[in-house]
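# here is my input; please provide its structure:
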Amino acid sequence: MDALELLLNRHSNPRLIEPAPAGEQLDTIFKAGLRAPDHGALTPWEFIVFEGEQRTLLGDILANATQAKGEAEETIEKARNAPLRAPMVIAVVAKVKEHNKVPRLEQELSAGCALMAMQMASLALGFNGIWRTGWFSFDRGVHQALSLAETDQIVGFLYLGTAQVAVRQLPERDPAPFVRYFGK
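Okay, here's the model as predicted:
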């Protein structure tokens, strides 16, 4: 798929089945993530892969966090089953480093760019996925269960697999309402 066509037609797909990317394809996806803008060459990212039974372990982590919030059993079970909606889930973490020229936000944005690049690479390879965040990304209990440092921040969970169904084509957007030329 042409790169511009890919960017202009990107669409998340929440209905994912086997297979997920593996081997060289998965390595290519990670390499795309590693090309994200990275001021100071800090490489402020970590990619935590959950596949097979590890998705169940991630579901337990999410369920425990949901239970700790005092949510209803139905909500707890929904959280437990969330990672099973795709054959692979990758938690993308901003590994924020103290730096006098590269603030925290810039490093988190870099990790977000890495996630987007990985999703786009997945699409280019014939897979699909969806970027999910939600409150789990900010929950300290989830962070502790994933052995993250206090300064780390989950920027999202990239659910990957093969599209089970085709998604409807999104309408083209006119950029004019979103663009302002300064001084004009």
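
# alpha carbons only for contacts and neighbour counts from here, please
OK.

# so which elements touch the top helix by length along the chain?
In the chain, taking DSSP state H as the definition, the longest helix is helix 104-124. Applying 3 or more Cα pairs under 8 Å, 6 or more residues apart in numbering; DSSP states H and E, we find helix 104-124 packed against helix 3-8, helix 23-33, strand 88-94, strand 128-132, strand 153-163.

# can you list contacts of that helix?
With contact meaning Cα atoms under 8 Å, 6 or more residues apart in numbering, helix 104-124 is reached by 1, 6-7, 10, 21, 28-30, 32-39, 44-45, 92-98, 128-131, 153, 155-156, 158, 160.

# can you turn the buried part of the residues you listed into a ChimeraX selection?
In ChimeraX, this line selects whichever of those come out buried by 16 or more other Cα atoms under 10 Å:
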select :10,21,28,29,30,32,33,34,36,37,38,44,45,92,93,94,95,96,128,129,130,131,153,155,156,158,160
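
# ok, back up a step: out of the helices and strands packed on helix 104-124, which gets nearest to residue 141?
Among these, the nearest to residue 141 by Cα to Cα is strand 153-163 (12.2 Å).

# let's see this one next to it:
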Amino acid sequence: MPAPNQAAMDFLLSRRSRPAKTLTTPVPSRAELKPILTAAARSPDHGKLEPWRFIVLERPALKRLAEVAEARGLSLGLNEADISKARVQFASAHLAVAVVEVAKPSDKIPPIEQTYSAGAVCLAMLNAALASGWGANWLSGWASHDRGFLETGLGLDTHERVAGFIHIGTETSQPPERPRPDLDAITTWVCE
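As a prediction, the model looks like this:
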């Protein structure tokens, strides 16, 4: 019989992201952030490729990224609402971690599995931040997929892309529970 970790299971069954717009200061110090990053880095990495890296974005960098997002959105001819949403995502943040997928050549591990690994890192980081008592949210948006923003704002190379921005801070309000998937509707049991 396996030995359950009931506290971990209870956490996973009740975890809830906190909307980024409700996060404020204080944010984790570098020392407080390190265990969160360490937990995220323990994600399955398919052949020890480590097809990801982290960029910790502190307040001045986030303010700069807000300006880059606005300028890039205008140059792309995006509508005002989309530009504003991207700008606010960075302008109102106090700490975020960009999880950067770094595609690595491999004869054994296909690119899609490296993408899955980067996604697993995002979820692990989100859960580690929540388990540490911080509010946290995983965001993306058009800017996280735009090469111009990624290269200008974050200095990413052509083989890199953002899997997500994990915003971390002190929550100002607890969000209400939201509807969850109907497990019976999404589960198929195969017995033969």
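
# quick check: TM-score for this pair?
Between these two chains, after superposing, the TM-score reads 0.91 (TM-score structural alignment, normalised by the length of structure 1); 184 aligned residues with a Cα RMSD of 1.9 Å.

# rewinding a little: format the helices and strands packed on helix 104-124 of structure 1 as TSV; extra columns: distance to residue 76 of structure 1.
Formatted as TSV, those follow (distance: least, Cα to Cα, whole Å):
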stretch	distance to residue 76 of structure 1
helix 3-8	36
helix 23-33	31
strand 88-94	19
strand 128-132	17
strand 153-163	18
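
# of the ones you listed, which is nearest residue 75 of structure 1?
Between these, strand 128-132 lies closest to residue 75 of structure 1; by Cα to Cα that is 16.8 Å.

# residue range for the closest one in structure 2?
Aligned by TM-score structural alignment, strand 128-132 of structure 1 corresponds to residues 135-139 of structure 2.

# measure residue 117 of structure 1 to residue 33 of structure 1 for me?
5 Å (Cα to Cα, to the nearest Å).

# any idea how far the aligned residue in structure 1 for residue 99 of structure 2 lies from residue 80 of structure 1?
Using TM-score structural alignment, the partner of residue 99 of structure 2 in structure 1 is residue 92. Noted for residue 92 of structure 1: a distance of 19 Å to residue 80 of structure 1, by Cα to Cα.

# could you do residue 122 of structure 1 as well?
Residue 122 of structure 1 is 25 Å from residue 80 of structure 1, by Cα to Cα.

# repeat that for residue 166 of structure 1.
Here the distance between residue 166 of structure 1 and residue 80 of structure 1 works out to 26 Å (Cα to Cα).

# the two: which is more packed in?
The residue with more neighbours, out of residue 166 of structure 1 and residue 80, is residue 80; 22 against 8, by other Cα atoms under 10 Å.

# how about that one, what's its match in structure 2?
Under the alignment by TM-score structural alignment, residue 80 of structure 1 pairs with residue 87 in structure 2.

# can you tell me the SS state at that match?
Judged by DSSP: H, G, I helix; E, B strand; the rest coil, the three-state class of residue 87 of structure 2 is helix.

# check contacts around it.
For residue 87 of structure 2, the contact set (Cα under 8 Å, 6+ apart) comprises 65-67, 69-70.

# span of stretch 145-164 of structure 1 from start to end?
31 Å.

# burial count for residue 76 of structure 2?
Neighbour count for residue 76 of structure 2, taken as other Cα under 10 Å: 12.

# and the gap between residue 40 of structure 1 and residue 100 of structure 1?
Counting by Cα to Cα, the gap from residue 40 of structure 1 to residue 100 of structure 1 is 10 Å.

# hmm, back to that, got the contacts of residue 87 of structure 2 as TSV, with distance to residue 94 of structure 2 columns?
Shown next, in TSV, are the contacts of residue 87 of structure 2 (distance: Cα to Cα, whole Å):
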residue	distance to residue 94 of structure 2
65	12
66	12
67	15
69	16
70	18
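
# most neighbours, which of the residues you listed?
Neighbour-wise, the contacts of residue 87 of structure 2 (other Cα under 10 Å) top out at residue 69, 30 neighbours.

# in what helix or strand does it lie?
Per DSSP states H and E: residue 69 of structure 2 is located in helix 59-76.

# that helix vs structure 1, average distance?
Superposed on structure 1, helix 59-76 of structure 2 shows a mean distance of 1.3 Å to its aligned residues (mean Cα distance after the TM-score superposition for structure 1).

# in structure 1, what stretch matches that helix?
With TM-score structural alignment applied, helix 59-76 of structure 2 matches the range 52-69 in structure 1.

# packing partners of the helix holding residue 69 of structure 2?
Against helix 59-76 of structure 2 (3+ Cα pairs under 8 Å, 6+ apart) you get helix 80-91, strand 95-102, helix 147-154.
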